[in-house]
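In: below are the sequence and a predicted model; questions follow.
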Amino acid sequence: MTSISMPNIWVLGDGQLGAMMKHAGQPLGLNITPVDIMTPSDARLPLGANDLITAEREQWPESSLSLQLSQHPHFINGGVFTRLADRYSQKSLLDDIQVATAPWRLVDSNVSNAELFQQLGERVLLKRRTGGYDGKGQHWLNASNNSAIPNDWRELSIAEQAIAFDEEVSLVGARDANGQCHFYPLMLNLHQDGILMATLAPLARLKPLQAKAQAMLSRIMNSLDYVGVMAMECFRLGDDLLVNELAPRVHNSGHWTQMGCHINQFELHLRALANLAIPELSIKCQVAMVNLIGVEYDPRWLSLANTELYWYGKEVRPGRKVGHLNINATDPERLSETLKTLKLWLPSQYQAPLTWLDDNK
């Protein structure tokens, strides 16, 4: 029998997403190597001509390692990362391909506060073009107090209309090398201070929006000739969706698939990159995902029979994602009991997200 040669896949970045990709690659026989690009090094990686490169982040510092990886001819989606990492070019893409997003404009050196309020409404959100995440890199302007554009935000930010959305949802999907797209069900998300706190999926009442969301993300991935997993975060306004952010990688809101689907988002990404077969995505159960942010490890989490813990092994700091819990939500009563217990074990900022999960189950 002829042996099958599987590609080596290098990950630009070695955070929790890279670690979970490495774990997902092992059952497939794939050698996944996350690379620390944050620590200066003059080392050279033993990259093969047929190796594949992916990334767990949209931006990275320039170093000998990041240059070696990003300049490799098989850096999949290489041009996409920089394009979507800049909110100006990301929003421009959405407008060009006619995918709905919040009204916006570039904050250039000439625009006045009055012009922004006239064009975008009485509340305007400034977002740094690059680098902002988890609520960082944002600044609100309000016509009621005549707040002004900070000078150091001009040319470096975009302005968006404040959207009075009903809910926040996201869609995680993948496009393979043959152009076929694959999708998970829509996910319901809750953010607190700009940080994702909880996700619930699948949810029956979101099914009517599934086809619309898939058409939007398909158009985006096809326009970029994208290969791999991409996440699309949206505002829901009634029966309409507006794209808020795109992430050309595996995504926090897709962590529920580790428990809820027979092929999780990390494995799906690797299958697409390595051109392996992708069967129909089969859902095993509804899952409530809870992000663990700035909290110490608690061994009591392991006593919850319907719960899986993913601990990232990172130093605990305020606002830092250090792990997540996936809770089987198939039995509503059992889910309520688990959430009630977690309310006793987690700090005060978790009371509202845990109640939100219970209310939406």
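Out: Cool, the structure landed. Predicted model only: the values in this text are computed from it and were never measured. Numbering: from 1, shown residues only.
In: for the rest of this, base every contact and every neighbour count on C-alpha atoms.
Out: Noted.
In: just the helices in this protein please.
Out: Remark: helices assigned in the chain by DSSP state H are 16-25, 64-70, 78-85, 87-96, 113-120, 210-223, 257-260, 265-273, 332-345, 351-360.
In: nearest to residue 104 among those helices would be which one?
Out: helix 113-120 (7.1 Å; CA to CA).
In: mind listing what's buried in the closest one?
Out: For helix 113-120, the neighbour count (16 or more other CA atoms under 10 Å) marks 113, 116-117, 120 as buried.
In: give me the contact list for that helix.
Out: For helix 113-120, the surrounding residues in contact (CA atoms under 8 Å, 6 or more residues apart in numbering) are 103-104, 123-124, 143, 146-149, 159-162.
In: among the residues you listed, name the buried ones.
Out: 103-104, 123-124, 143, 149, 159-162.
In: for comparison:
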Amino acid sequence: MSTIWVLGSGQLGAMLKQAATPLGLDVRPIDIESNDILPLSPNDVVTAEREEWPLTKATEQLATHPNFVNLSTFPQLADRLTQKQWLDKLDLATAPWFSIEQDSNSKHCYQTLGERVLLKRRRGGYDGKGQFWLKESENTQIPEEWKGLAIAEQAINFDEEVSLVGVRGKNGASYFYPLTLNLHINGILYASIAPLERLTHLQSKAEAMLSKLMDALDYVGVMAMECFRLGDDLLINELAPRVHNSGHWTQAGASISQFENHIRAVAGLPLTKADVKNTSMMVNLIGVPVNYNWLSTEGLELYWYKKSVRSGRKVGHINMCSGDISKLSTALTELDAQLPEPYQEAIEWLKNNLPN
């Protein structure tokens, strides 16, 4: 089997490599700042753990390789303007929006989208970054430096945030994980839980939406679709053409993790429906130092990214999977005593969403 190169060497690249090891595949994540000359072969495969990257000797080699899977998709979905245009073209529901141009003004935003409008930078921005709220009650104005570089979205009073992770093979066959319920605090994903029986009636609708997009793009690999749930309706919030934080629970909770599925797809290996084992929970570790006492909690699986710890930075995550709900509840109580604010909110949210 040829080498699979991953453009990017963060935690997603590391977990792709880990998932490929039992399959006997050689996966090599590459630092986007590298200026090394890489020993690429014509039959090698290239994938990415991120939507954008700087121009270096290494990234130029990878991005010009003929077997870079989904290369044309990245610029289309990395730019929120073209991402929204794709969704509109395919008649996939999103929040009402328009592009912020040089002559755009706040009055037009309020008249068109309502009294609360969210500006998003077209490129970059994640975990709550790259966003700016316009509030008519405060007469907020569009920052001059955002004009021509952002989109405006109507504020959505959603019921919940959910996501769907799917994988599509080179032959067009697609498979999906159950809808995941997510909690964001200050724009950062803190916790996820799946599967939930009360969301199953939305599963086919979500799969049809993501399938339509992946088929239109002739996409190969894992893609994540983040949505707002409003009653029985779903509005697409963001798309990620890669493995995604809200799918980390699949490492513990499914026979095939999102990472293995992505590797299988880009390598052209057989895909099949993953067997979902039990109720799974994921807790992101954000700006907290590693505490190996966490490992004393029964059923807890720790993934530490070996990053320097700083405020707001994702440095690891915890997975837990069990069919014994009381065991999951006990694990959450133990974690609650070992994590700082605002984890109490996340732990309580997970407890409240455990199946009865």
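Out: Cool, got the structure. From a predicted model like this one, the values you see are computed outputs, not experimental measurements.
In: quick one: closest of the helices of the first structure to residue 155 of the first structure.
Out: helix 87-96 (10.0 Å).
In: and that closest one with helix 210-223, angle?
Out: 110 degrees (axes from the mean of the first three to the mean of the last three CA atoms, to 10 degrees).
In: helix 87-96 of the first structure vs the second structure, mean deviation?
Out: The superposed helix 87-96 of the first structure is, by mean CA distance after the TM-score superposition for the first structure, a mean 0.3 Å from where its aligned residues fall in the second structure.
In: circling back to that earlier point, redo the contacts of helix 113-120 of the first structure as TSV? Include distance to residue 336 of the first structure.
Out: Output for the contacts of helix 113-120 of the first structure, formatted as TSV (distance: CA to CA, whole Å):
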residue	distance to residue 336 of the first structure
103	39
104	40
123	37
124	38
143	42
146	45
147	43
148	46
149	45
159	40
160	37
161	37
162	34
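In: of the residues you listed, which belong to strands?
Out: Those of the contacts of helix 113-120 of the first structure mapping onto strands are 104, 123-124, 159-161, per DSSP state E.
In: which two of those lie the greatest distance from each other?
Out: 104 and 123 (12.1 Å).
In: who touches both of the two?
Out: Joint contacts of residue 104 of the first structure and residue 123 (CA under 8 Å, 6+ apart) are residue 161.
In: tell me the one of the buried ones among the contacts of helix 113-120 of the first structure nearest residue 181 of the first structure?
Out: Nearest member of these to residue 181 of the first structure, counting by CA to CA, is residue 103, at 27.7 Å.
In: that closest one matches what in the second structure?
Out: Mapped onto the second structure by TM-score structural alignment, residue 103 of the first structure lines up with residue 96.
In: Serialize the buried ones among the contacts of helix 113-120 of the first structure to CSV and add fields for distance to residue 7 of the first structure.
Out: As requested, these are arranged in CSV below (distance: CA to CA, whole Å):
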residue, distance to residue 7 of the first structure
103, 43
104, 42
123, 50
124, 47
143, 55
149, 49
159, 43
160, 42
161, 45
162, 45
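In: mind telling me the two of these farthest from one another?
Out: With CA to CA as the measure, no two of those lie farther apart than 103 and 149, at 17.7 Å.
In: re the thing from before, list the residues that contact the match of residue 103 of the first structure.
Out: 113, 153-154.
In: now those residues in CSV, with distance to residue 29 of the second structure?
Out: Listed next are those as CSV, based on distance: CA to CA, whole Å:
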residue, distance to residue 29 of the second structure
113, 42
153, 35
154, 38
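In: just those residues now: which is nearest residue 306 of the second structure?
Out: Looking across the contacts of residue 96 of the second structure and measuring by CA to CA, the closest to residue 306 of the second structure is residue 153, at 36.1 Å.
In: any idea how far residue 267 of the second structure lies from residue 145 of the second structure?
Out: 42 Å (CA to CA, to the nearest Å).
In: and the gap between the most centrally placed residue in the first structure and residue 225 of the first structure?
Out: Ranked by distance to the mean C-alpha position of the first structure (CA atoms, centre = their mean), the top residue is residue 251 at 2.9 Å. Separation of residue 251 of the first structure from residue 225 of the first structure (CA to CA): 19 Å.
In: distance to residue 196 of the first structure added to the ones in strands among the contacts of helix 113-120 of the first structure, as JSON lines?
Out: Formatted as JSON lines, those follow (distance: CA to CA, whole Å):
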{"residue": "104", "distance to residue 196 of the first structure": "23"}
{"residue": "123", "distance to residue 196 of the first structure": "22"}
{"residue": "124", "distance to residue 196 of the first structure": "21"}
{"residue": "159", "distance to residue 196 of the first structure": "22"}
{"residue": "160", "distance to residue 196 of the first structure": "20"}
{"residue": "161", "distance to residue 196 of the first structure": "21"}
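In: nearest to residue 264 of the first structure, of the residues you listed?
Out: residue 160 (33.1 Å).
In: alignment lookup: the closest one to the second structure.
Out: With TM-score structural alignment as the criterion, residue 160 of the first structure lines up with residue 153 in the second structure.
In: tell me the residue in the first structure aligned with residue 140 of the second structure.
Out: In the first structure, the residue equivalent to residue 140 of the second structure is residue 147, according to TM-score structural alignment.
In: what's the closest non-adjacent residue to that match?
Out: Sequence neighbours aside, residue 141 is the residue nearest to residue 147 of the first structure in space, at 5.4 Å (criterion: CA to CA, 6 or more residues apart in numbering).
In: for the counterpart of residue 171 of the first structure in the second structure, give me its contacts.
Out: Alignment note (TM-score structural alignment): residue 171 of the first structure maps to residue 164 of the second structure. Taking CA under 8 Å, 6+ apart, we find residue 164 of the second structure in contact with 176-180, 206-207, 210, 224-226.
In: among the residues you listed, which one has the most neighbours?
Out: When neighbours are counted by other CA atoms under 10 Å, residue 179 leads the contacts of residue 164 of the second structure with 27 neighbours.
In: my guess is that one contacts residue 201, does it?
Out: No. Residue 179 of the second structure is beyond contact range of residue 201, at 10.1 Å (criterion: CA atoms under 8 Å).
In: ok, residue 97 of the second structure - contacts?
Out: 113, 151-154.
In: right, and the pair among these with maximum separation?
Out: 113 and 151 (11.9 Å).
In: not counting sequence-adjacent ones, nearest residue to residue 103 of the second structure?
Out: residue 147 (7.6 Å).
In: how about residue 214 of the second structure, what does it touch?
Out: Counting by CA under 8 Å, 6+ apart, residue 214 of the second structure touches 168, 220, 223.
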